[in-house]
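Trainee: sequence plus predicted model, see below.
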Amino acid sequence: MTQARAFIFDMDGTIVDNMAFHTDSWLEFFARRGKTYEADAFFRETAGAQGREILRARLGPDIPDDEIAVLAQEKDVLYREMYGPHRRAIEGFEHFVTSARAAGVKLAVATSAPPKNIVFTLDELDLRRHFDTVVGAADVKHGKPHPDVFLKAAEQLGIDPAACIVFEDAPMGVEAARRAGMRAVVITTTLPAEAFAEFDNVIRVVDDYADLDIGSLCASL
C-alpha cells in the first residue's frame, strides 16, 4: 500500500465486549445515591461520553474536579470488579490488527476511558503492543461526540483524518468520527445496525472482526 492509512479503534464495546458491564456499574453507582435509570436508555445517552461528563450531567454541573475524580474512581472500581472475570478481546480482533499492521496500516486506540481502565484492558490483556499510539480521556478536553480524541490519534500517527477508518460501537462515537472527517466501521456488540442508519460515514456494519477484509476497507479511502 503506497498511501498512508490508519485504523483507529474505540476501546470499550469495540475491542472488548464490555458495555453492559459499564452500564451495570453506572446503574449501581447511581442506585447508591437514590437515582434509577432504565438500562437501554442510559446506554444510548452515555455510550462514548467521558465519566466526568456523565457525572456532571446527572449530579450537577458545578461539582469540583477533585470530587468528580473520587466519584469516577468509585464507579470504575465497580466496573472493573464486575467485568474482570469476563475480559477478552472480541472475536477475530487480534488476527485483524496483526494483518492490518502487516499490510502497513497504522493503528491507534482512541477511547473515552480513563488511564486505569485503559491499563485494565489493553495492558492486562496484552493488547497495547498492537498499537502505534493510544489516546484516552486524560489526553483531550472534550469527549465524544466531539471529534477531539480521533483527531488527536490521527495527529499522533501523522495520518490525514480522511485516510483514517474508525471502529466504533456507539452512535456518539460514529458521530465523533463523522465530525473528524473519518469513515467508520460499526461493531454491533451493543446496538443493532438500525441504530446507525442515519450516519453517512458508516462503510461497514459487522458483528465482529472475523469477516472484515483489510484490502476492501483501505480501498474505500
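Mentor: That came through fine.
Trainee: from here on, just use CA atoms for contacts and neighbour counts.
Mentor: Will do.
Trainee: pretty sure residue 17 contacts residue 89?
Mentor: Yes. With contacts counted by C-alpha atoms under 8 Å, residue 17 reaches residue 89, the gap being 7.3 Å.
Trainee: the more surrounded of the two?
Mentor: residue 17 (23 against 19; other C-alpha atoms under 10 Å).
Trainee: now the strands: where do they sit in the chain?
Mentor: In the chain, the strands defined using DSSP state E lie at 6-9, 106-110, 133-135, 164-168, 183-187, 202-206.
Trainee: ranking the ones you listed by burial, who's on top?
Mentor: For the strands of the chain, the largest average neighbour count (mean count of other C-alpha atoms under 10 Å) is found in strand 164-168, namely a mean of 28.
Trainee: coming back round to it: turn the strands of the chain into a markdown table, columns for distance to residue 52.
Mentor: Listed next are the strands of the chain as a markdown table, based on distance: least, C-alpha to C-alpha, whole Å:
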| stretch | distance to residue 52 |
| --- | --- |
| strand 6-9 | 21 |
| strand 106-110 | 17 |
| strand 133-135 | 17 |
| strand 164-168 | 21 |
| strand 183-187 | 25 |
| strand 202-206 | 28 |
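Trainee: tell me which other helices or strands the longest helix seen in the chain touches.
Mentor: Secondary structure assigned by DSSP state H gives helix 65-83 as the longest helix of the chain. Secondary-structure packing of helix 65-83 (3 or more C-alpha pairs under 8 Å, 6 or more residues apart in numbering; DSSP states H and E): helix 19-31, helix 51-59.
Trainee: same thing but at 10 Å, please
Mentor: Judged by 3 or more C-alpha pairs under 10 Å, 6 or more residues apart in numbering; DSSP states H and E, the packing partners of helix 65-83 are helix 19-31, helix 51-59, helix 115-118.
Trainee: next up, a structure to set beside the first:
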Amino acid sequence: MNYQGIIFDLDGTLVDTEPIHRDAWFKVMAEYDLEFGNEWFEQWIGKSDRVLAESLERYYKVPASADLLQEKKRKTYHLMAAEFAAPFTGVEVLLGLLKDNFRMGIATNSSDKDAASVFQKTKLDTFFQTIVTADMVDKLKPAPDMYLLASKRLGLFTDVCLVVEDSPSGVKAAKEAGMYVLAVTNSHPEESLKQADKIFTTSQDALQWIFDNH
C-alpha cells in the first residue's frame, strides 16, 4: 500500500505526558483525601478527563462536580505540562524526516488547551498539517470520529493513512476508521494492543519503521 498520511496520537505516543496527567489528577484528588497508586491510574490512560471526573463524582462520592474537578485538573496540568512536557527519544528527528514524504496530523482526546500547553513546551505542532482535539468531535476515542475528521482535513482516504497509537481505545478508534495501526507499548502492555497491525516497544521504533519501509 502506498500510504500518504500519518495520524498520531499525542499523549503517551509522541510526548511523555501520561505521568503529568497522572500527577495532576493525583494532586486534585489529594484535596479530597483520595490516594491511588499508579496501577489504578492505568485504567484511565487514553480516556478523556471527563470520564475520570464523572467517575470520581459518581462512584467515589467526591463532594465536587465533574465540571469543577475537570477544571482543577486542567489548570494543574497546564502548569506542569508547560514546564515538564517532552517528546519521546528520537521523535523530533524522525518527524522532521517524515514530514517531507507524508501529510501528517494529530488526533488526541486532549482538549485544545491541554494540547496547546504541550505544544508551548515542545513546538511539535510545527510538523503537522492538522490537529484534531476533543473539542472538535462529538464522540471521543474509542469512537472513530476523531480519525475520520483528521483524514478528511488532510484530504486523504482512510485506507492510505497510517496511525501511531499507545492505548487500546485509540487503536480501536483507528481500526474502526479503516486505518493501518502501529501501536507502541509506552503506556499499555502488548497484550492489550493486539488489535493493532504492528506493535513496537518505543515510538522511535515505530517511526523508524515507517521511514525505512515507506
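Mentor: Noted; the coordinates are in hand. This is a predicted model, so every value here is computed, not measured.
Trainee: what's the TM-score for these two chains?
Mentor: The TM-score (TM-score structural alignment, normalised by the length of structure 2) is 0.85; 208 aligned residues with a C-alpha RMSD of 2.4 Å.
Trainee: among the helices and strands packed on helix 65-83 of structure 1, which is nearest residue 67 of structure 1?
Mentor: helix 51-59 (10.1 Å; C-alpha to C-alpha).
Trainee: that closest one: which residues count as buried?
Mentor: Neighbour-count burial for helix 51-59 of structure 1 flags 51, 52, 54, 55 (criterion: 16 or more other C-alpha atoms under 10 Å).
Trainee: so where is it in structure 2?
Mentor: Using TM-score structural alignment, helix 51-59 of structure 1 lines up with residues 49-57 of structure 2.
Trainee: check the mean deviation of the matching stretch from structure 1.
Mentor: Comparison of stretch 49-57 of structure 2 with structure 1 after fitting gives an average deviation of 2.1 Å (mean C-alpha distance after the TM-score superposition for structure 1).
Trainee: how far does that stretch sit from its chain's centre?
Mentor: 18 Å (C-alpha atoms, centre = their mean, to the nearest Å).
Trainee: over to stretch 170-182 of structure 2?
Mentor: For stretch 170-182 of structure 2, the distance to the chain centre is 13 Å (C-alpha atoms, centre = their mean).
Trainee: quick revisit: report the angle between the longest helix of structure 1 and helix 19-31.
Mentor: 130 degrees (axes from the mean of the first three to the mean of the last three C-alpha atoms, to 10 degrees).
Trainee: how about the aligned residue in structure 1 for residue 157 of structure 2: what's its closest non-neighbour residue?
Mentor: Matched by TM-score structural alignment, residue 157 of structure 2 corresponds to residue 160 in structure 1. Spatially, and ignoring its direct neighbours in sequence, residue 160 of structure 1 is nearest to residue 154 (6.5 Å; C-alpha to C-alpha, 6 or more residues apart in numbering).
Trainee: what's the neighbour count on that neighbour?
Mentor: Residue 154 of structure 1 - counted by other C-alpha under 10 Å - has 28 other residues nearby.
Trainee: which ones are touching it?
Mentor: 5-8, 106-108, 110, 133, 135, 148, 160-164, 180, 182 (C-alpha atoms under 10 Å, 6 or more residues apart in numbering).
Trainee: what of residue 4 of structure 1?
Mentor: Per C-alpha under 10 Å, 6+ apart, neighbours of residue 4 of structure 1: 104, 105, 106, 157, 158, 159, 160, 163, 164, 218.
Trainee: where neighbours are concerned, which of those residues has the most?
Mentor: Neighbour-wise, these (other C-alpha under 10 Å) top out at residue 164, 28 neighbours.
Trainee: tell me how far it lies from residue 53 of structure 1.
Mentor: 26 Å (C-alpha to C-alpha, to the nearest Å).
Trainee: what do you get for residue 5 of structure 1?
Mentor: According to C-alpha to C-alpha, residue 5 of structure 1 and residue 53 of structure 1 sit 31 Å apart.
Trainee: same deal with residue 161 of structure 1?
Mentor: 25 Å.
Trainee: can you check residue 77 of structure 1 too?
Mentor: Applying C-alpha to C-alpha to residue 77 of structure 1 and residue 53 of structure 1 gives a distance of 18 Å.
Trainee: over to residue 19 of structure 1?
Mentor: 17 Å.
Trainee: which one of the helices and strands packed on helix 65-83 of structure 1 lies nearest to residue 98 of structure 1?
Mentor: Among the helices and strands packed on helix 65-83 of structure 1, helix 115-118 sits nearest to residue 98 of structure 1 (C-alpha to C-alpha), with 19.8 Å.
Trainee: sounds good, over and out.
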